[in-house]
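S.K.: next comes the sequence, and after it the predicted model I'd like to discuss.
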Amino acid sequence: MSAVQEIIDSLHEQLPWQSELYQHFHRHPELGLEEHDTSARIASELGALGYEIHKIGGTGIVGVLANGQGPAVLARADIDALPVTENTGLDYSSTVEGVMHACGHDMHIATLLGAARLLSEHKDAWTGTHIALFQPAEETAAGAKAMVADGLVEKIPKPVVALAQHMMPVEAGKIGTTAGPILSAGDSLRITVYGRGAHGSMPHNSVDPVVLASSIVLKLQTIVSRETRPGQFAVLTVGAVNAGSTANIIPDRAQLLLNIRTYDPALRQHVIDSIERIVRGECAAAGSPQEPDFEFYDQFPLTSNDAASNEKVTKAFEGHFAEGQVYQTDPATASEDFSTIPDAFGVPYVYWTVGCADPETYQAALAEGTVASKIPANHSPFFAPVINPTLETATRTQVVAALAYLGHGAQG
């Protein structure tokens, strides 16, 4: 019997404990950098398993379990919730008004804690150091930066690889991997353009920022449609335009909120440069009395898997899971900040996806062509990962991926 299988065979004994943990975290969600009770519970569970506990980045928790000579492997789970009012009807629904685990982070916590317990109870099956990192504030792109700024790299052993996974609204039991980009870079941008206010009956006395902003919105569409090579991926969304407060007053400024998604760093920079060029040009054409302001926020780095590391982990998955469970996923247009952590250490990383939708419901929706309308996506108030088999599958992926580096013989 392989070391992996020996460990996995004991997983079923602890699934009730993991299920209770998952439901606890789902009932008690906390927003980014406010995850005080969440991190306290995580630290308590890890401490009971023999992990050395480090509090890093405010509400971040890192557990380190040294087990003889060998490499260190870092596995990360994000722990924050979203400002969403839950509407799932579950008997373990959120008890916090207006806050919900609507992106699966509660499942991430429970599965990494489950893997930590399995590794702590089967030290004879591996050697090296397992680092279980629980990161706050992923949803605002603040948590990974906070942990790095608080000395993460100096406070824990340097890993040879970093691992992470995410729940996705596909069939539970499915595991998606890919080399290269798997999540897009994401940038939000606040642009303020300036006009000259006037009475609504006297537009000739104004420089109308509402007309200016409207012109900018239309012109920005050409960045993707006319400046991006066909086949390249870029999304530029103007999510909000705010100006004025009443019908008969021309305001003196307008604000636009933009969101950018790209897979290629060079294209990302081109999009940003083009936005600035277009905005400044339209302001000049309108006779704007003041230069526009540009403010970037909620910036997420590109998540792009190292090819060799992804191949190693994918082969480990394929050797453990049933045929058809592991597939090559397309890159998603969502973004997150995980890569900030391995980039700080200067090490490769592997990020994969785990399906969490009820298999029967998903297959029926797939046959009907109604997946988009019947399977709630991440950030939806109806988002609710099915506990089984999601919990088991996602715990197994954490163990299998870690043992690809820590298992006996893996280091040769």
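M.R.: The structure has been received and is ready for your questions.

S.K.: when you work out contacts or count neighbours from here on, use the C-alpha atoms and nothing else.
M.R.: Fine.

S.K.: can you list contacts of the helix or strand harbouring residue 73?
M.R.: Following DSSP states H and E, the helix or strand that holds residue 73 is strand 72-78. Strand 72-78 is touched from outside by 105, 108-109, 112, 128-138, 157-165, 338, 398, 402, 405-406, with contacts defined as Cα atoms under 8 Å, 6 or more residues apart in numbering.

S.K.: if we use 6 Å, what do you get?
M.R.: Applying Cα atoms under 6 Å, 6 or more residues apart in numbering, the contact partners of strand 72-78 are 105, 108-109, 128-136, 159-164.

S.K.: following that strand, which helix or strand comes up?
M.R.: helix 105-121.

S.K.: give me the angle between that following helix and strand 72-78.
M.R.: For helix 105-121 against strand 72-78, the angle by axes from the mean of the first three to the mean of the last three Cα atoms, to 10 degrees is 150 degrees.

S.K.: tell me which residues in helix 105-121 are buried?
M.R.: 105-120 (16 or more other Cα atoms under 10 Å).

S.K.: so which elements touch that helix?
M.R.: In terms of contacts (3 or more Cα pairs under 6 Å, 6 or more residues apart in numbering; DSSP states H and E), helix 105-121 is packed against helix 11-27, strand 72-78, helix 387-406.

S.K.: mind running it again at 10 Å?
M.R.: helix 3-8, helix 11-27, helix 36-48, strand 60-67, strand 72-78, strand 128-135, strand 161-171, helix 387-406 (3 or more Cα pairs under 10 Å, 6 or more residues apart in numbering; DSSP states H and E).

S.K.: closest one to residue 54 among these?
M.R.: For the helices and strands packed on helix 105-121, proximity to residue 54 was assessed by Cα to Cα; strand 60-67 is nearest, at 5.0 Å.

S.K.: now do the closest one: which elements does it pack against?
M.R.: Counting contacts by 3+ Cα pairs under 10 Å, 6+ apart, strand 60-67 packs against helix 36-48, strand 52-56, strand 72-78, helix 105-121, strand 128-135, helix 143-149, helix 152-155.

S.K.: alright, now check it against this:
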Amino acid sequence: MTTTPELHEPATGEHWLQVYRQLHAHPELSGEEHGTARLVAEELRALPGWEVTERVGGTGVVGVLQGGPGPVIWLRADMDALPVQEDTGLAYASTVSGVMHACGHDVHVAALLGACAELATGPRPTGTVVAIFQPAEETGAGAQRMVDDGVVQRFPKPAIVLGQHVAPLPAGLVISRSGPLMAASDSIRVTFTGRGGHGSQPHLAVDPLLMAASLVVRMQTLTARQSAVPASAVLTAGALHAGTRPNIISETAELLLTLRTFSDTARQRILDDLQRLAESEATGAGAPKPPEFVPYDHFPVTVNTPGDTERVMATLAAAGVPYMPLDNPLTGSEDFGVFGTAAGVPSVFWHIGGIDWVRFTEEDQHIMLTEHTIPPRFPSNHSPRFAPDPEQTLPAAITAMVTAARAELSRSE
């Protein structure tokens, strides 16, 4: 990704809109955020007082703004895009085929840069601000890579870690909750091995596609047994790959699954039960060997620290930021919590709306107020049509982050 000279004019609201559009038009996949990292580092260095370190945990960037004596806070934004072909029709749509900022990380980066500018150019905060620009959130690896590269030891240790994520809600509306906020996530690859043959003679073959399809049906019982639990597990089949022609029974079938859970106990039980079901399918079909069962891309449960979360949300509400508490955790996943866990400090994460308020009907508002959930008719994160309204979202996200940051910096250690 290249940068343009106009991106380094004085940091106005229009400036951050230009930064956002530049990021959106030039997305980079997990671990490949080289151009994004360069832009972030250049933007931070153009601000007074920020010390910048690049290549932390690969392509991560860390900025430090030293104030007077006082608390240290970390503010985090993720930078990576997704392997999605954009279908928004935006004038600044992705110029990279098959890659898109479909989860809004471009909003997170531009908003945190805007917050860094306000903290540096407004009244200098008492305490120290550390801005974490993290790679590879989408694979669940980026936060841990930064931790493994010594981010906790190399930079001032925080008293609290703050982060936010754009969502298909009315622009500027914040939702959050104390305790579990987002699910743990595991991707799972199950590979069945059979015995290939001709489609006209299935009795001479062992069909791995049939094993995989049967597992997709049977695995629904694993989460159905938790239906009475408010935060029940979610298990979804996302892909099934087998064969090349209609009259050939393939040798192998690969099934890709995603599992969302809210406790280590539930996670391990479902992984164990799922592997048992897969093995029973192979045994029942007379497969020549057991299936390969490989969990990968693990995200921990995102847990908002009780007490600290209520305090931060009260700060935002008192400053006029619209806030709606969630009754139940969300089934999406994040690796944000890795930082607070590694540092042994509280962490608070919230979602902020990115859709023009006028698009929300009375029915949409009823769903939000009564069900405390995102209206399903709007394109969600990871959709090729996910398109936050930057003119409304960026100022709101900058305000939310700066408001929370200044309040936490003003607290006595």
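M.R.: That came through fine. Please read these numbers as outputs of a predicted model, since none were measured by experiment.

S.K.: now the TM-score, please.
M.R.: TM-score of the superposed chains, computed with TM-score structural alignment, normalised by the length of structure 1, equals 0.89; 395 aligned residues with a Cα RMSD of 2.3 Å.

S.K.: could you check how far residue 261 of structure 2 is from residue 178 of structure 2?
M.R.: Distance from residue 261 of structure 2 to residue 178 of structure 2, counting by Cα to Cα, to the nearest Å: 17 Å.

S.K.: the residue lying closest to residue 200 of structure 2 once chain neighbours are set aside: what's it in contact with?
M.R.: Nearest non-adjacent residue to residue 200 of structure 2, counting by Cα to Cα, 6 or more residues apart in numbering: residue 247, 7.0 Å away. Residues in contact with residue 247 of structure 2 (Cα atoms under 10 Å, 6 or more residues apart in numbering) are 197-201.

S.K.: buried sites along stretch 242-257 of structure 2?
M.R.: So for stretch 242-257 of structure 2, counting by 16+ other Cα under 10 Å, buried means 242, 248-257.

S.K.: any chance of the residues you listed in JSON lines, plus secondary structure and distance to residue 303 of structure 2?
M.R.: Shown next, in JSON lines, are the buried residues of stretch 242-257 of structure 2 (DSSP: H, G, I helix; E, B strand; the rest coil; distance: Cα to Cα, whole Å):
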{"residue": "242", "secondary structure": "strand", "distance to residue 303 of structure 2": "38"}
{"residue": "248", "secondary structure": "strand", "distance to residue 303 of structure 2": "48"}
{"residue": "249", "secondary structure": "strand", "distance to residue 303 of structure 2": "46"}
{"residue": "250", "secondary structure": "coil", "distance to residue 303 of structure 2": "44"}
{"residue": "251", "secondary structure": "coil", "distance to residue 303 of structure 2": "43"}
{"residue": "252", "secondary structure": "strand", "distance to residue 303 of structure 2": "39"}
{"residue": "253", "secondary structure": "strand", "distance to residue 303 of structure 2": "36"}
{"residue": "254", "secondary structure": "strand", "distance to residue 303 of structure 2": "33"}
{"residue": "255", "secondary structure": "strand", "distance to residue 303 of structure 2": "30"}
{"residue": "256", "secondary structure": "strand", "distance to residue 303 of structure 2": "27"}
{"residue": "257", "secondary structure": "strand", "distance to residue 303 of structure 2": "24"}
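
S.K.: determine which two of those are furthest apart.
M.R.: Within these, 248 and 257 form the most distant pair, 24.6 Å apart (Cα to Cα).

S.K.: could you list the buried residues of the strand or helix carrying residue 365 of structure 2?
M.R.: Assigned by DSSP H and E, residue 365 of structure 2 belongs to helix 362-371. Residues of helix 362-371 of structure 2 classed as buried: 364-365, 368 (neighbour count, 16+ other Cα under 10 Å).

S.K.: equivalent analysis for stretch 91-107 of structure 1, please.
M.R.: Going by neighbour count (16+ other Cα under 10 Å), the buried part of stretch 91-107 of structure 1 is 93-94, 96, 99-107.

S.K.: ends of it, what's the gap?
M.R.: 16 Å.

S.K.: equivalent range in structure 1 for stretch 209-224 of structure 2?
M.R.: Residues 210-225 of structure 1 are matched to stretch 209-224 of structure 2 when aligned by TM-score structural alignment.

S.K.: for the buried residues of stretch 91-107 of structure 1, work out which two are farthest apart.
M.R.: Pairwise over the buried residues of stretch 91-107 of structure 1, using Cα to Cα, the maximum falls at 96 and 107, 17.7 Å.

S.K.: what about residue 241 of structure 2, how many residues nearby?
M.R.: For residue 241 of structure 2, the number of neighbouring residues by other Cα atoms under 10 Å comes to 13.

S.K.: which residue in structure 2 lines up with residue 23 of structure 1?
M.R.: Aligned partner of residue 23 of structure 1 by TM-score structural alignment: residue 21.

S.K.: so that match is in contact with residue 110, correct?
M.R.: Yes. Using Cα atoms under 10 Å, residue 21 of structure 2 is in contact with residue 110, at 9.2 Å.

S.K.: name the residues contacting each of the two.
M.R.: Taking Cα under 10 Å, 6+ apart as the contact rule, residue 21 of structure 2 and residue 110 both touch 15, 390.

S.K.: show me the contacts for residue 407 of structure 2.
M.R.: By Cα under 10 Å, 6+ apart, the contact set of residue 407 of structure 2 is 125, 311-312, 315-316.

S.K.: next: residue 207 of structure 1.
M.R.: Contact partners of residue 207 of structure 1, counting by Cα under 10 Å, 6+ apart, are 194-198, 250-253, 283, 286-289.
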